[in-house]
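1. Let me see the structure of the following:
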Amino acid sequence: MKYLYKRILIILCAAVPHLATAQSLLNKTVSIDAKSKPVGEVLKTIGKQGGFYFSYNSELIQDDSLVSLSVKNKTVKQVLGILFDKNFEYTETPTHIIIQPSAAMYWYAAGYVKDVVTGEGIPNASVYEKTQFVSTLTNELGYFRLRLKDRNKPAVISVSKSWYIDTAITIQAGAKQEVKVAITPKSFELDSFVVTQKTGVEGNWLSRMFLSSKQRMQGVNLGKFFADKPYQTSLLPGLGTHGRMSGQAVNKFSFNVLGGYAGGVNGFEMAGIFNINKTDVRGVQLAGIFNMAGGRVSGLQVAGVYNHVMKVSEGWQFAGIANLVNDELAGVQIGGAYNHVSGGIEGVQIGGFGNYSKGVIAGVQISGAANYADSTLQGTQITGMGNIATQKLEGVQIAGAFNYAHDTVAGSQVAGFANIAGDEISGTQVSAMFNYAKHVKGVQVGIINIADTSSGVSVGLVNFIVKGYHKVVVSSNEITNLQVAGKLGNRNLYTILAFGVNAGNQRAFTGGYGVGRQFNISKRISLNPELTAHQLYLGDVNYFNGFFRLDVGVHYKINRYISAYAAPAYTICYKDQITTPSGYRNDLPYSGIYSNTHRNFWSSWVGWSFGISIF
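-> Model (predicted):
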């Protein structure tokens, strides 16, 4: 980066050869009379008189520094010499004078880094000066050459290498000198494997595409050294204000034209393509493609494609495609396609396609297709297709197609097609088609409800409890002399599906559905009130005939499998068929006890039924 301006100059000079005949900007004459003026203002005045602009690093020249200067008809070069002495050198372009540090300001420390045990040179060791924030890596022989500023102060040179103890030496400032630094290997311990080249952002496949091998090695070597910096500007990782040390800088403000690599952010960061941070991000992080943080994120992450947090996320994540958190989420994830949390959730996941959480969910998952909770769900899952909770459900699952909870359900499952609970349900299952639970202590509502055991309530067309109430009843009543009914559920609530026929010259056919409950009076006697609705066919499909019926049966248990019953019954009938074809019953409404004929084809009466119940 320090030689970038020189490269630009070479390109411009090659493209514009006629400039050789033009007057040098440094040789133009100017007159300045300034008393206690900011140096930035003085440079603007010089540039305005000469018809050009100055370009310089604001870290080297402080714009607000006050200077006094009075010159007449002096060249620009002479005026700059008065202002800055010999600390800078100047390069011209057609429209700019670029101010750069003079080579005389720098000095070099060089030498070898060797293993104190073997005496061999150590390659890829980081050699750096913390105060000046400069660094380099040793070559394959362990040799290094580090450029330093300020010839008047000694420098403390630090050496870091993974699996070695950090070492520092002090060298006197001055001319180029060669030193030897011997570093000691660490004792072999299990936690030595914690920091390797495959951990953190340096080991991530995506960041490896944008970080050079030297940058990744430096990040591993200097894993515990970070410095707070006010800002960073960069074109790409390594091409910016902090150079090779960008991965160790925690910036308050970071602007990365294409992409940036930093130790962390404690304020605001923005990039045209990507941001990569080794540690925590506190504040706001914006990127056109992706953001990656090796530590925690407390704030806001917005990326056009992807956000990745390797530890806890305590803020908001917005991504065009996906968000990934390796630890817990205590905030909000909104992804165009997918959100992934390897820990628990105490917030909200909203994904266009799916959401995944490995830990406990005490928040909300909302997706277009699927939600997956690989632990206890204490919150809510809402999706267009299916929800899965591999452990206990203490919250709510709502799905357009299905819900699955592998363990106990103490909350609610609502689905357009099916709900499945692998263990006990003490809450509610509601579906348009099918519900299953190993044991029901709560409520099931669906067309088909199945359970192994049940002490709760199942409401549906078919309620099958494996260890529940299963009866086949053969009976007779005042409408049909033969009726066969199946009864499924448990004693709290069972469903009834019945078909009847009145044989002989007074034919009638019935089909009905209803519910009942059994109250045990004694070991052998029970009372079973049943409410059913029936369709009545009397030889002509063009008429609507039907009746509602309340039977209160007294059952006597003959043995384990057979019981007999008799019941009074109250019937309310609607029959708009005045006459019936030959061979069909024409004596309805029934003229029994308390028989009444009402308006608009309605009638009622008290009737009877008796029969045998099997199983």
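
2. From now on I want contacts and neighbour counts done on CA atoms only, so please keep to that.
-> Fine.

3. which SSE is the nearest residue to residue 602 once chain neighbours are set aside in?
-> With CA to CA, 6 or more residues apart in numbering as the measure, residue 574 is the residue that lies nearest to residue 602, at 4.6 Å, once sequence neighbours are left out. Under DSSP states H and E, the secondary-structure element containing residue 574 is strand 562-575.

4. What is that strand packed up against?
-> Where contact means 3 or more CA pairs under 8 Å, 6 or more residues apart in numbering; DSSP states H and E, strand 562-575 is packed against strand 545-557, strand 602-614.

5. if we look at the first one, which residues are touching it?
-> When contacts are defined by CA atoms under 8 Å, 6 or more residues apart in numbering, strand 545-557 is touched by residues 524-537, 563-577, 608-609.

6. Could I have the buried ones of those as PyMOL selection syntax?
-> The buried subset of these, as determined by 16 or more other CA atoms under 10 Å, is captured in PyMOL by this line:
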select buried, resi 525+526+527+528+529+530+531+532+533+534+535+536+537+563+564+565+566+567+569+570+571+572+573+574+575+577+608+609
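
7. The structure of the following sequence is requested for comparison with the preceding one:
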Amino acid sequence: MNRLIIASIFIFVFGLIFTRTYSQESILEKKISLQTSNETTEAILYQIEKTFNVSFSYNSDILQGVFPVPIKVNSKPLGKVLTSILGKDFYFKSTGKYIIILRKLSKNDIPKNQQSCTVTGNINDIRTGLPIPLATIYDMGSMQSVLSDSSGNFSLTLEPKTRYLGLRCSKTEYCDSVIIYKPSEKRSVAFSLKMTEVPVKRISSRQPVKITHTDTITFRMIKTFVSDEMLINSRNVWIPDRRPAQLSLLPNIGTNLRMNGSIVNHFSINLLGGYSAGVSGFEAGGIVNINKYDVNGIQLCCLVNLSEKDVNGFQASGLLNRTGNNVNGIQISCMGNIGADTVRGVQMAGLINVCKKSLRGLQFSFGVNISRGAETGTQLAGMINYAPRPHFQFGLINIADTSDGAPMGLINIIKHGYYSFSIAADELQNTYLLFNMGTPKLYSIIGISGRATDHYESWGINYGLGTHFKSTRRLGLNIEMLSSIINSTGRFDSTTMSRVSLSARLSLRMGKYIYLSAGPSYNALIAGAASSINNKYIEAVLPKNREHFAPRNTRFDFWPGWYGSLNFKF
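-> Okay, the predicted model is just below:
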């Protein structure tokens, strides 16, 4: 047990070092070609800005004593090119198209009694001058952050690793602001933020206004694992660049600190749980993976995956996958996949699959499948399928409003489907009471039957499938396969017989809701050969032109017959 704890701590610390050391962002990976001769450092940086649409932020003091040598590079990452120009003493941090240039501190630059510094300041609205509470201030290098208080003040303690710090301030509905701060100055920092201008859309008086609501279940689940500060940071800050890796013990304890909800990672490991802006690659977790935006790639968790936006790829969990928007790919869960709007792919669950809108693919569950959209593909369930308009359903109970396809189940409940009650007879049972439900393409048949003549009484339980072809307004064709369990002794024992019948009948419309149908059938009967009761019943009831086989203790009888019915459609 102690070894396991030590190993977990080692992995966590190693991941912390790895991520901090090798984390580069996408703009620094942008490949460029550049040739310089004897230009100054500022001139080279200006040339890169104009040519490759980037913007540098730095204090000119850090470039003193830097004399770049002429270089010629072809298709190399921008980060490596900058290192070639400025040297290994510089540290680069990017956000979007902006690159902050910082110079690293050596151990001799920091007094022994000053290993950390505290940055204080305030944040206000540039137009009104009022303080801005709950704004996020963070160091772009270390990702250490703090929120402003109700008066707009903040205090952030850091361990500087560069001569200047890149401090970024972000707040929902405001434009971001970045300040280059020198720790040795110990001055107060003031951020003045400008509100973003959002154009007001004109709404037509005839156009209904869509009112959105928060998914309270997902929100409560997220609140259980994620601190309020992380949730506020994730709303305030969006870092568009991807990070190669992150490691978390819990959502609040990880290599991205309390800024994890603003960062999309390529490779993410959450030992117990983690919270991030999204995944673009691979993510694995022990208890819970929470993503504010999209999951692009593979996401695995022993218990729960929560994604507030899309899932594009493969998602698997031991308990639950809950998705806020669309699923494009495959979802697998031992318990349930719920919450998705549109599914383009496959949902597989042990208990339940839920799709709020369109299902353009397959739902498979041992329990229940639910699709509420106007378009539904294929549903396979051990118990219940529900969809307003499915193409195909297979389950114990199928429920739909209308169906363009063929539902296969013991009970098919189609609101605008095909329903009829039949009184039928054939040479084996002279009375059938059957209920048909489904669609004309495929309907299920359930009912009872009996024989009360010739002193050979019997009764049966029947289930089957049928299809109806409409030829003209009055004529049609019904093809049905009916399976029956027949008992001639009043109890289920070794004398119970099984019969399968396939019939094709012409259907004649006699009235608005009444149809008369009749036609040939072909039948098979399976019974115990050692039962004298069965043998006596079969010899007396079945036609003489049957084919008979009796290998060992089971007898098989095959014969052509007839089938007629009076149907009441409703």
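
8. Quick TM-score on the pair, please.
-> Overall, the chain-to-chain superposition scores 0.59 on the TM-score scale (TM-score structural alignment, normalised by the length of the second structure); 380 aligned residues with a CA RMSD of 4.0 Å.

9. Which residue numbers in the second structure does the strand holding residue 574 of the first structure align to?
-> Under TM-score structural alignment, strand 562-575 of the first structure corresponds to residues 514-527 of the second structure.

10. mean offset of that stretch relative to the first structure (after superposition)
-> Taken against the first structure, stretch 514-527 of the second structure registers an average deviation of 1.3 Å after superposition, with mean CA distance after the TM-score superposition for the first structure.

11. How far does that stretch sit from its chain's centre?
-> Using CA atoms, centre = their mean, to the nearest Å, we find the averaged C-alpha position of stretch 514-527 of the second structure to lie 48 Å away from the chain's own average C-alpha position.

12. One more: stretch 419-428 of the second structure?
-> Here stretch 419-428 of the second structure shows a centroid-to-chain-centroid distance of 47 Å under the convention CA atoms, centre = their mean.

13. just the helices in the stretch 151-300 of the second structure please.
-> 216-225, 228-236 (DSSP state H, counting those that start in this stretch).

14. The stretch 401-550 of the second structure now?
-> Along the stretch 401-550 of the second structure, the stretches classed as helices by DSSP H, counting those that start in this stretch are 532-541.

15. which stretches of it form strands?
-> Residue ranges of the strands in the stretch 401-550 of the second structure, as given by DSSP state E, counting those that start in this stretch, are 406-414, 418-426, 431-438, 443-451, 458-470, 475-487, 497-509, 514-528, 547-549.

16. can you count the residues close to residue 535 of the second structure?
-> By other CA atoms under 10 Å, 15 other residues sit near residue 535 of the second structure.

17. got the contact list for it?
-> residue 529.

18. Give me the aligned partner of residue 16 of the second structure over in the first structure.
-> Across the two structures, residue 16 of the second structure finds no equivalent in the first structure, going by TM-score structural alignment.

19. what does residue 33 of the second structure align to in the first structure?
-> Taking TM-score structural alignment for the superposition, residue 33 of the second structure sits opposite a gap in the first structure.

20. Nearest residue to residue 33 of the second structure in space, please, no chain neighbours.
-> Using CA to CA, 6+ apart, the closest residue to residue 33 of the second structure is residue 74 (4.3 Å).

21. In this structure that neighbour contacts residue 32, no?
-> Yes: taking CA atoms under 8 Å as the definition, residue 74 of the second structure is a contact partner of residue 32 at 6.6 Å.

22. which one of these two has more residues nearby?
-> Under the neighbour definition other CA under 10 Å, residue 74 of the second structure and residue 32 were set side by side, and residue 32 has more, 17 against 11.

23. How about the contacts made by that one?
-> Under the contact definition (CA under 8 Å, 6+ apart), the residues listed for residue 32 of the second structure are 52, 73, 74, 75, 76, 77, 78.

24. wait, doesn't the last one sit right on residue 34?
-> Spelled out, that is residue 78 of the second structure. No: with contacts defined as CA under 8 Å, residue 78 of the second structure does not count as touching residue 34, sitting 9.8 Å away.

25. Which one's more surrounded, those two?
-> Between residue 78 of the second structure and residue 34, counting by other CA under 10 Å, residue 78 is the more crowded of the two (20 against 16).

26. Please report the distance of the more buried one from residue 85 of the second structure.
-> Taking CA to CA, to the nearest Å as the criterion, residue 78 of the second structure is separated from residue 85 of the second structure by 11 Å.

27. again with residue 75 of the second structure
-> Here the distance between residue 75 of the second structure and residue 85 of the second structure works out to 15 Å (CA to CA).
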